[in-house]
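Chemist: no FASTA, just this:
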């Protein structure tokens, strides 16, 4: 039974470490990308069409 308490304690510590790393990354702005998602959908088809045109020539 003491092994279960040990494993629960270790898992909570690891979870808190991951939570700390996630909060630190969010505060540093690593997930702030407002430009790329809006532009990606516009230029994705053009690159595929250009590749297809060069392959047909």
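Modeler: All right, it came through fine. Since this is a predicted model, take the numbers as computed values, not measurements. Numbers count the residues shown, from 1 in each chain.

Chemist: Only C-alpha atoms from now on, for both contacts and neighbour counts.
Modeler: Noted.

Chemist: now for the longest helix anywhere in the chain, which elements pack on it?
Modeler: Ordering each helix of the chain by length in residues (DSSP state H) puts helix 2-28 first. Helices and strands touching helix 2-28, as assessed by 3 or more Cα pairs under 8 Å, 6 or more residues apart in numbering; DSSP states H and E, are absent.

Chemist: Take this one as well and set it beside the first:
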């Protein structure tokens, strides 16, 4: 029965740590850009082609 108390305590501590890290990331602006990821996939092929051309020219 004491193992359950230890596991619950550890899981609550881990949850608090992850929550504080998430709040810190939100406050520092980690998730502010919501437009670029949706558009990035449209231009990904062009970036790959340009990189291939540059490496072939060298």
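Modeler: Arrived safely, thanks for sending. Every value quoted in this text rests on a predicted model; they were computed, and no experiment measured them.

Chemist: on that earlier part again, with structure 2 overlaid, report how far the longest helix of structure 1 is off on average.
Modeler: For helix 2-28 of structure 1, the mean deviation from structure 2 after alignment is 0.7 Å (mean Cα distance after the TM-score superposition for structure 1).

Chemist: Nearest the geometric middle of structure 1, what residue?
Modeler: Centroid-nearest residue in structure 1: residue 31, 7.7 Å away (criterion: Cα atoms, centre = their mean).

Chemist: Apart from its chain neighbours, what residue comes closest to that one?
Modeler: residue 25 (7.5 Å; Cα to Cα, 6 or more residues apart in numbering).

Chemist: which one in structure 2 is aligned with the one you found?
Modeler: Matched across to structure 2, residue 25 of structure 1 falls on residue 25, judged by TM-score structural alignment.
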